[in-house]
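Participant: Here is the input, now give the coordinates:
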Amino acid sequence: MVQQAKRLAKLALSPVLMLLGLFSSGAWAAEGAPQRWQVNITPGVTEVGAKIYDVHMFVFWICVVIGVVVFGIMFYSVFAYRKSRHSEPATFHENTKLEIAWTVVPFILLIIMAVPATKTLIDIYNTDDADLDILVTGYQWKWKYEYINPDGDNVSFFSNLLTDKAEIGNSADKGSNYLIEVDEPLVIPVDKKVRFLVTANDVLHAWWVPALAVKRDAIPGFINEAWTKATETGVYRGQCAELCGRDHGFMPIVVNVVEDSDYQEWMDGKQAEAAELKELMSKEFNMDELVARGKEVYNRACVACHGANGEGGVGAAIAGSPIATGPVKDHIDVLVNGVPGSAMQAFGGQLNEVDLAAVITYQRNAFGNNMGDMLQPIDIYNFKKGQ
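Facilitator: Next comes the predicted model:
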């Protein structure tokens, strides 16, 4: 009864809270991100975001004035010329001055609104002279980021939902960043123009971070451009804004805006990881090393569909499956290329050769399969090359 009363109270107060949201949006603006019960947009932490907000409020107040004038005239007419006071209605039809007024005034108002809106729209689509280019690719259901470096090797990684499965299944308390936390956030420098090249690998997605004033559709086979230039450091969160499938709500976006020195330090670390991976490609692993690494990869990328014990679920069971106990080449093919028409994704572009070799080795030797097979990164490389 108490919970029901609270819900009814919220419903009763919601119109009041919405009005308060419209007139107190400036208090939320300082935080740079949408807040609970906020009904207005946020200026965010970019200059173009502030321009969008200013245009939005400018047009909003024009609409408020028009509404007051129109409804004021209407209510006055209903009151002043009601039947009890004027039983004989007026018989006039055309009024040239009135016709001219209600044609010219809206035209002028549209011009007044169109000029700042057009200037802002031009700024939104001006992606020239970027300091940094990042390719953003949507997958079901994660994001891939690739830093395009014209002077050296590109740095790329996947960003996956970090929220614990127990929270999603309501068997544990939900954290403050429920469904909006990731294992690998995007990192960009403050006060630098960053151009995003947005596309998708499978279905339609949309990359949306309100505080950075960026929202672009991710379409397979197309590259859409967007840009941002954050003026404040911080952590800014967003989500996929296109209904992209069963786990649409499980592919959040987290962007860390940091000082330039911190960004360079982070980039140096990522490039060192890439160099280390190249070294691992030429290394020959033993069974224990492959199984240990494969288990980590399985728990990160496979457990949601195939189960913690290989029992299956959304995906087929790994324990005793004809793939995990059949020819090694078929097993590699399924992981690298996926299974068309099923939930099994192609992991050839999502996992590197070391992780693919490790997770296949793990699957073929865990869950009672005990095949004794052991793959090396070069085996995966040769398979991809031979396709």
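
Participant: Please count neighbours and contacts with C-alpha atoms only from this point.
Facilitator: Fine.

Participant: Now for Thr137, how many residues are close by?
Facilitator: For Thr137, the tally of surrounding residues (other Cα atoms under 10 Å) stands at 24.

Participant: Lys270 too?
Facilitator: Residues lying near Lys270 (other Cα under 10 Å) number 16.

Participant: residue contacts, it?
Facilitator: For Lys270, the contact set (Cα atoms under 8 Å, 6 or more residues apart in numbering) comprises Val155.

Participant: any idea how far Val155 is from it?
Facilitator: Look at Lys270 and Val155: by Cα to Cα, to the nearest Å, they are 7 Å apart.

Participant: now Val257
Facilitator: Distance of Val257 to Val155, given as Cα to Cα: 17 Å.

Participant: what about Glu184, neighbour count?
Facilitator: Look at Glu184: counted by other Cα under 10 Å, it has 18 neighbours.

Participant: Could you find the closest non-adjacent residue to it?
Facilitator: Closest residue in space to Glu184, ignoring its immediate chain neighbours: Ser159 at 4.8 Å, by Cα to Cα, 6 or more residues apart in numbering.

Participant: these two touch, right, that neighbour and Lys144?
Facilitator: Yes. Taking contacts as Cα atoms under 8 Å, Ser159 lies within contact range of Lys144: 6.1 Å.

Participant: run this one through as well so I can compare:
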Amino acid sequence: MLKRLRPFSLLAVVFTALMVASSGALAGWELNMRQGVTEISQEIYSLHMLMLYIVCIIGVLVFGVMFWAMFKYRKSKGAKPATWHENTRLEVLWTVIPLVILIGMAVPATVTLAKIYDTPDADITVKVNGYQWRWEYTYLADTPEEEVSFFSSLATPRFEIRGEAPRSEFYLLDVDNPLVIPANTPVKFLITANDVIHSWWVPDFGIKKDAVPGIINESHATVLEPGTYRGMCAELCGRDHAYMPIVVEVLEPEEFEQWLAEQRGDVAAAEQDDSVALTSAGQVRSFIQ
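Facilitator: Predicted coordinates for the structure are as follows:
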């Protein structure tokens, strides 16, 4: 029996080797998950590939034996059906083996899931607020004066959307003000919404959290590589749902600190201008009166 099954075992090994060798090509064709640029996204990818290999091997073995039995013992060759009624040893075996496989798959899946929902201490906390149809980002700080807040909206021109010009490389995936965070730094995201349910999704981070009005969902990321990463709203949120892209620029920590200082300086200057304008308006009213 073992000799008869040996060709199917070899087939399973060859199939698995092809899967491993072709994983890079599949990723290039966007037929596979992205490995991402955070530890959790890479762990999710590894878990996905582990499950894929397990189910492929099981599928090859099960269908291989099934087709072999159908061919070997087909009626046209005069095969006679077995007359045995039960076999306790086999029944225990085919119950225990799937149970062990399921437990072996559940343990790493549970560990990864716990890491996804765990929110460790972070150096930076960003509040993500969804609107129809844009995002608001607020860098929280100890005092309101140090906080930085801005809106991020679609930057694709309307004439391009209407088909009056060729589509750019990042059609519907570019924004006017991207979210900026530092690399190799724990960042916590507090995700909510102002009107309807949205969903903040950046595939390379392994993050997808619903933005629900009145509820704050937490997520976190430590991005390992500087660069520009794109995502989108993943919850149907109305007419312009397709026009809610997400762009995150990841800078080196020193560059991020410089950028944040510039943003705080711009906020302070704007507040000073508003104060001067209000004072001038008050003086004009007093003069008129």
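
Participant: Provide the TM-score value for the superposition.
Facilitator: TM-score for the superposed chains, counting by TM-score structural alignment, normalised by the length of structure 2: 0.86, backed by 262 aligned residues with a Cα RMSD of 2.0 Å.

Participant: Give me the more crowded residue out of Val257 and Val155 of structure 1.
Facilitator: Neighbour count, other Cα under 10 Å: between Val257 of structure 1 and Val155, Val257 has more, with 23 against 16.

Participant: That one maps to what in structure 2?
Facilitator: Alignment note (TM-score structural alignment): Val257 of structure 1 maps to Val250 of structure 2.

Participant: Quickly find the element holding that match.
Facilitator: Following DSSP states H and E, one finds Val250 of structure 2 within strand 245-251.

Participant: Kindly name the residues of structure 2 that line up with stretch 181-188 of structure 1.
Facilitator: Mapped onto structure 2 using TM-score structural alignment, stretch 181-188 of structure 1 spans residues 174-181.

Participant: residues making contact with that stretch?
Facilitator: 137, 150-156, 187, 245-251, 256.

Participant: Endpoint to endpoint, it covers what distance?
Facilitator: Chord length of stretch 174-181 of structure 2, first to last residue, is 17 Å (Cα to Cα).

Participant: for stretch 21-38 of structure 2, same thing?
Facilitator: The first and last residues of stretch 21-38 of structure 2 sit 23 Å apart, counting by Cα to Cα.

Participant: what's around the residue mapped onto Trp102 of structure 1 from structure 2, how many residues?
Facilitator: Aligned counterpart of Trp102 of structure 1 in structure 2: Trp94 (TM-score structural alignment). Trp94 of structure 2: 10 surrounding residues under other Cα under 10 Å.

Participant: contacting residues for Trp94 of structure 2?
Facilitator: No contacts exist for Trp94 of structure 2 under Cα under 8 Å, 6+ apart.

Participant: how far away is it from Val60 of structure 2?
Facilitator: Separation of Trp94 of structure 2 from Val60 of structure 2 (Cα to Cα) stands at 17 Å.

Participant: same deal with Cys233 of structure 2?
Facilitator: Between Cys233 of structure 2 and Val60 of structure 2 the distance is 38 Å, computed by Cα to Cα.

Participant: Ala165 of structure 2 - nearest residue in space that isn't next to it in sequence?
Facilitator: Closest residue in space to Ala165 of structure 2, ignoring its immediate chain neighbours: Phe159 at 6.5 Å, by Cα to Cα, 6+ apart.

Participant: Which stretches in structure 2 count as helices?
Facilitator: Using DSSP state H, the helices of structure 2 run over residues 2-28, 39-72, 88-117, 158-161, 253-288.

Participant: Output those helices as JSON lines; include the columns distance to Ala141 of structure 2.
Facilitator: Shown next, in JSON lines, are the helices of structure 2 (distance: least, Cα to Cα, whole Å):
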{"stretch": "helix 2-28", "distance to Ala141 of structure 2": "39"}
{"stretch": "helix 39-72", "distance to Ala141 of structure 2": "26"}
{"stretch": "helix 88-117", "distance to Ala141 of structure 2": "23"}
{"stretch": "helix 158-161", "distance to Ala141 of structure 2": "36"}
{"stretch": "helix 253-288", "distance to Ala141 of structure 2": "11"}
